[in-house]
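Colleague: what's the 3D shape of this:
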Amino acid sequence: MSRSPLLRSGALLALLAASGAALAAGGDIGQTVRQPTNWTAIIMFAAFVLATLGITKWAATRTKSASDFYTAGGGITGFQNGLAIAGDYMSAASFLGITAAVMTNGYDGLIYAIGFLVGWPILTFLMAERLRNLGRFTFADVAGYRFQPKPIRLFAASGTLVVVLFYLIAQMVGAGALIKLLFGLDYWIAVVLVGVLMMVYVLFGGMTATTWVQIIKACLLLFGVTFMALMVMWKFGFSFEKLFATAVQIKTQIAANAGKEAGEAASAGLSIMGPGGFVKDPISAISFGMALMFGTAGLPHILMRFFTVPDAKQARKSVFWATTWIGYFYILIFIIGFGAIALVLSNPAYADPATGAIQGGPNMAAVLVGKAVGGNIFMGFISAVAFATILAVVAGLTLSGASAVSHDLYATMIMKGKPPAGSELRVSRITTVALGVIAVLLGIAFEKQNVAFMVSLAFAIAASANFPVLFLSLLWKDCTTRGAVIGGFLGLASSLVLTLLSPSVWEATLGNPAGSAPFPYTSPALFSMTLAFVAIWLFSITDKSRNAQAERAAYPAQQVRAETGIGASKASGH
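Modeller: Predicted coordinates:
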């Protein structure tokens, strides 16, 4: 009962923020044409907020220990966890960004969907069961199972916080831009609103509340994209040939309106049906694909979800269900992307016929398809779902960042694995507030910046730092603490530096002249991830210390536990 005043004040704060945002709707959004306030979206969003605050209050009564806070006490089923992982993974970047990419580049836009999706078999067959059997709260528990705890946890916490930071900034800026355009709110109000709600979910409900928010959001999003895809296909007689032919015709017409000659316009129209228009240089394509694929297997907020299930069998089942839902989602996004060409670009009410520029920019393509197939009511629904998507992802990211600080740094490194009762949970909640405030401030500060590179940077860092350490610590008996820490930090540093020197940051964000970027490729993963693997190998095989010998000798015991689960607790992983 001692929690109820906190809960009431937290819920009141969030509701006041929601009410204040609704009352403030219609502020200047920096557009020459003022976007109308979408009251349908605001009402649906308010309903979602009220429902999830109710879940948070219920979850708070079940969140009494660190295990409850980090992993929902290990009591989530494989099916539920699969939906929650899908909810965590199907971010606004997936829903809005891939639809926009397909609308702009056609077939080539699928590189995102394919890259994101093919990371899951790695998790399914190589890592899911081992993670559950070896880990407790964070992926550092797994990577450091037989290593010296302080250096490996310092590295793991550093990698986690950097990935979380870049992901959080992108999500917060996305939330601000989306609500600014759709709901008619001021940008800063939308960012503060997301920050407040995220802090309430994580502070009081922990992983239990975050999981159920993600499950609800996944169900709403899957329903929304299913309806949109079916309606798009219905408008074209369920004929893909007719849909693609219409899309090519519209792209051709836009090119002709822009002043291109007939042959050039026809070529521009047909280009959406073939590869090569988005990532033209092979090394960038390979590097970008590696970042998306292996980054998936190194994202801390995804890896953390494997500790919420009771055993390894449920961990494997959760990956199966997550892959099923995510694969289904991406197939539908492809249809919706071509639907955006056929239904949005062809409608003067949504797009400029001469240039193909649409209201609110290309990221609004999915929302405008919703309006084209379901009117204002469905547009309001899909807008609210897009906002709920950002909330759910931000909550999961914040929880993984808080656990890195409280569990890896405070409880294990500072308190040497023996923190006073309740102190670890208290540090988690303090970190949650700090991360929430930082995310809001950075979200406001980066409003005018191009933040698309931040999401790819998060994946590149996860692929270059977290994945090599996790992969080799699980599967290579000669991996040592020295190799893992030096290799991991080299992967982390090189991915950051090379991204900074790439055209996406050096030119597009920092404003340097075109062609002046010292690193010519769009993604550093091919180089930074290779460097990490080579460094881990080199510094491990040359490590002749007594600690290294003991770590190699401990590998068979780790392998037995990883493969069989013998010694792994059913509830909390230890």
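Colleague: contacts and neighbour counts: CA atoms only from here.
Modeller: Noted.
Colleague: give the contact list for residue 252.
Modeller: Contact analysis of residue 252 by CA atoms under 8 Å, 6 or more residues apart in numbering lists 265, 266, 267, 268, 269, 270.
Colleague: Figure out how far the helix or strand encompassing it is from the centre of its chain.
Modeller: Element membership for residue 252 (DSSP states H and E) is helix 240-257. In terms of CA atoms, centre = their mean, to the nearest Å, the centre of helix 240-257 is set 32 Å apart from its chain centre.
Colleague: who does the next helix-or-strand element following it touch, helix- and strand-wise?
Modeller: Counting by DSSP H and E, the next helix or strand C-terminal to helix 240-257 is helix 262-270. In terms of contacts (3 or more CA pairs under 8 Å, 6 or more residues apart in numbering; DSSP states H and E), helix 262-270 is packed against helix 240-257.
Colleague: that older thread, list the buried residues in the helix holding residue 252.
Modeller: By 16 or more other CA atoms under 10 Å, the buried positions in helix 240-257 come out as 243-244, 246-256.
Colleague: Buried only: go through the contacts of residue 252 for me.
Modeller: Using 16+ other CA under 10 Å as the burial test, the contacts of residue 252 include 265, 266, 268, 269, 270 as buried.
Colleague: Now do the same contact list for the fourth one.
Modeller: Spelled out, that is residue 269. Counting by CA under 8 Å, 6+ apart, residue 269 makes contact with 247, 248, 249, 250, 251, 252, 253, 255.
Colleague: what about residue 446, neighbour count?
Modeller: 15 (other CA atoms under 10 Å).
Colleague: do the same with residue 274
Modeller: Residue 274: 11 surrounding residues under other CA under 10 Å.
Colleague: For residue 109, see how far away it is.
Modeller: 10 Å (CA to CA, to the nearest Å).
Colleague: related to what we said a few turns ago, make CSV out of the contacts of residue 269 and add distance to residue 191.
Modeller: Formatted as CSV, the contacts of residue 269 follow (distance: CA to CA, whole Å):
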residue, distance to residue 191
247, 36
248, 38
249, 40
250, 36
251, 35
252, 39
253, 39
255, 37
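Colleague: Output the buried ones among the contacts of residue 252 in a markdown table; the columns should cover distance to residue 86.
Modeller: Shown next, in a markdown table, are the buried ones among the contacts of residue 252 (distance: CA to CA, whole Å):
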| residue | distance to residue 86 |
| --- | --- |
| 265 | 39 |
| 266 | 39 |
| 268 | 35 |
| 269 | 34 |
| 270 | 33 |
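Colleague: ok, these vs residue 513, which is closest?
Modeller: Nearest to residue 513, judged by CA to CA, of those is residue 268 at 27.3 Å.
Colleague: Could you also give me the structure for this next sequence, so I can compare it with the first?
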Amino acid sequence: MATVLAAGSSASSSPLLNLGVFAVFVAITLYVVYRASTGGSSRSDYYAAGSAFSGRQNGIALSGDFLSAASFLGIAGAIAVNGYDGFLYSVGFLVAWLVDLLLIAELLRNTGRFTMGDVVAYRMRQRPVRAAAATSTLVISLFYMLAQMAGAGALIALLLNVQSRLGQAIVIVVVGLIMVLYVLVGGMKGTTWVQIIKAIMLLLTVVLMTVFLFGKFGFSLSGLLSQAAYHSPFGEHVLQPGVQYGKSGITKLDFVSLALACILGISSLPHVLMRFYTVPNSYEARRSVAWALACVTVFYLCTLVIGFGATALVGSDEIKAAPGHENSAAPLLALHIGGTVLLGIVSAVAFATILAVVAGLTITASASFAHDVYANIFKRGNAEPEDEVRVARRTALIIGVLAILGGIFANGQNVAFLVALALAVAASANLSTLLYSLFWKRFNTNGTLWAMYGGLIASVVLVIFSPVVSGAPDSIVKGVDFHWFPLTNPGLVSIPFSFLCGFVGTFLGKSEEDPAKQAEMEVRAMTGIGG
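Modeller: Coordinates of the predicted model:
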């Protein structure tokens, strides 16, 4: 921590500068959200921004939705501490967008309207399937929020030297309240503009840091990597596979499980899926993914340099000793290469990242409850649009409170790791259901419920009884050991289990084949006609 608040003058000015830059960002984006929210308060405006964004705009917002605290803080820290193995997160997250582009984006945009529940319930019995879709969306969103709120706690602990859990909890509460304000004021349109602003700021920041880093090493990547190996306790092994996931057969299986969750999870995340409804047609949905893929490619290439640069200039021991642990790598590096000014900018961008991503998650979860549960289950499709939007806003408040409590509980964990858990839960609950619904005519309501609940329950249970929660030095619950599942990521077991549940449940349930409905869904999915 001495490095963070290095000199007396820096120590006194750094917190004010950091919070000042952050306050300016919040003020500007709240104004943008307010301006964007004027002129429409219908369901389409609140849930899908009136489907008025172009593919380029939505693609940048998509990258902003996904480039979260896990990507900026967690992956940089994972690379700084574990080297090559930490970069595996970046590779998995990047490849995942190809799955989205090839299998999900266009068909989802053509078939649904506001939520994932519109797709999976299209030719099924509406009420049970929409209830399952809403349950899945709420659980996944809360899992994902844990990572973002934990990132907020880690960042403020580093910036203001807030060592106490109470102090960090207060900061998480403030971040959560600002996030809820974004959603209540702006809906999807305001949230999308916040994502666009944040994505541009984040990309400019990581590119700037990368250029500064290369400049310090004479624009030589090999020089940077050599210095990183010299300062790492693992030496040259930090540049090779196996530092984190090569110690035993279990850790190697853990790597496979992590890769599976990262690659298959993004195309199942509710807040990513919902963003395809903010464009007018399937062509723009495909363009969205292409733009998002371009943005995240640039970003993850930069995280490789930033992560190893943190090892070279800061050192993994100092990073792990900082209040935010691995999540402190990028801010500490910013201080080393650009002083308190760059630290303030990087910190503000990291805060912006957390706010924007949690806002996207909140509006997705609240929309799913209001549209799938309130409007289509309680009101049987006869809800007034104004009442539905009102319920969505009230739900956003409740979700915000749950996110704050969860973030306090998970504070201190590596945020990239927490996101990988959320991706495993998402892929387990949603992927099999989406693919079966879109491509298998025999699939029925029983199979949908088996796949969704089976994958969701299996993944959550395996996480609870894994070393993530108990039985390891870095577990969430200290001093007890009730784990029996050996892997830290459940994807290797829970994702195939979900597909199996959907398959078995379909054949155990009664046939619901409706040729007319199936033909209509196929035409809509492939052409967009009738959507």
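Colleague: Could you pull out the buried residues of stretch 14-27 of the second structure?
Modeller: Neighbour counts over stretch 14-27 of the second structure (16+ other CA under 10 Å) mark 14, 15, 17, 18, 19, 21, 22, 25, 26 as buried.
Colleague: how about the nearest residue to the first one, chain neighbours excluded?
Modeller: Think residue 14 of the second structure. residue 340 (5.7 Å; CA to CA, 6 or more residues apart in numbering).
Colleague: Could you do the last one as well?
Modeller: For residue 26 of the second structure, ignoring the flanking residues on the chain, the nearest one in space by CA to CA, 6+ apart is residue 352 at 7.8 Å.
Colleague: In three-state terms, label the one you found for me.
Modeller: helix (DSSP: H, G, I helix; E, B strand; the rest coil).
Colleague: contacting residues for the aligned partner of it in the first structure?
Modeller: Under the alignment (TM-score structural alignment), residue 352 of the second structure pairs with residue 388 of the first structure. By CA under 8 Å, 6+ apart, the residues touching residue 388 of the first structure are 45, 48, 217.
Colleague: Also residue 129 of the second structure?
Modeller: Residues near residue 129 of the second structure by CA under 8 Å, 6+ apart: 117, 120, 121, 445, 448, 449.
Colleague: Quick check: of these, which lies closest to residue 510 of the second structure?
Modeller: Closest approach to residue 510 of the second structure among the contacts of residue 129 of the second structure (CA to CA): residue 445, at 8.8 Å.
Colleague: Go ahead and confirm the closest one touches residue 124.
Modeller: Yes. When contacts are counted by CA atoms under 8 Å, residue 445 of the second structure is listed as touching residue 124 (5.2 Å).
Colleague: any common contacting residues for these two?
Modeller: Counting by CA under 8 Å, 6+ apart, the shared contacts of residue 445 of the second structure and residue 124 are residue 512.
Colleague: Greatest separation within the buried ones among the contacts of residue 252 of the first structure: which pair is it?
Modeller: 265 and 270 (8.7 Å).
Colleague: Looking for the alignment partner of residue 206 of the first structure in the second structure.
Modeller: Checking TM-score structural alignment: residue 206 of the first structure goes with residue 187.
Colleague: tell me, how many neighbours does that match end up with?
Modeller: Neighbour number of residue 187 of the second structure under other CA under 10 Å is 31.
Colleague: Give me the three-state assignment for it.
Modeller: helix.
Colleague: Report the contact partners of the residue lying closest to it once chain neighbours are set aside.
Modeller: Excluding its sequence neighbours, the residue lying closest to residue 187 of the second structure (CA to CA, 6+ apart) is residue 46, at 4.6 Å. With contact set as CA under 8 Å, 6+ apart, residue 46 of the second structure has these partners: 186, 187, 188, 189, 389.
Colleague: Go again with 10 Å.
Modeller: 37, 40, 114, 183-191, 363, 367, 389, 392-393 (CA atoms under 10 Å, 6 or more residues apart in numbering).
Colleague: Among these, which lie within helices?
Modeller: 37, 183-191, 363, 367, 389, 392-393 (DSSP state H).
Colleague: and the two most separated of those?
Modeller: Greatest spatial distance in those: 37 and 367, 16.3 Å, computed using CA to CA.
Colleague: who's more crowded, those two?
Modeller: Neighbours per residue (other CA under 10 Å) separate residue 37 of the second structure from residue 367, with residue 367 holding more: 31 against 21.
Colleague: The more buried one -> the first structure?
Modeller: In the first structure, the residue paired with residue 367 of the second structure according to TM-score structural alignment is residue 403.
Colleague: doesn't residue 430 make contact with its match?
Modeller: No. Counting by CA atoms under 10 Å, residue 403 of the first structure does not reach residue 430; the two are 11.1 Å apart.
Colleague: which neighbours do the two share?
Modeller: Overlap of the contact sets of residue 403 of the first structure and residue 430 (by CA under 10 Å, 6+ apart) consists of residue 424.
Colleague: measure the residue nearest to residue 187 of the second structure to residue 140 of the second structure for me?
Modeller: Distance from residue 46 of the second structure to residue 140 of the second structure, by CA to CA: 21 Å.
Colleague: Give me the subset of the buried residues of stretch 14-27 of the second structure that lies in strands.
Modeller: Members of the buried residues of stretch 14-27 of the second structure lying in strands (criterion: DSSP state E): none.
Colleague: Nearest residue to residue 355 of the second structure in space, please, no chain neighbours.
Modeller: In space, residue 355 of the second structure is closest to residue 179, 5.4 Å off (CA to CA, 6+ apart).
Colleague: tell me which element the one you found is part of?
Modeller: Per DSSP H and E, residue 179 of the second structure falls inside helix 165-216.
Colleague: So what angle separates the directions of that helix and helix 221-231?
Modeller: 140 degrees (axes from the mean of the first three to the mean of the last three CA atoms, to 10 degrees).
Colleague: Fine by me, thanks again.
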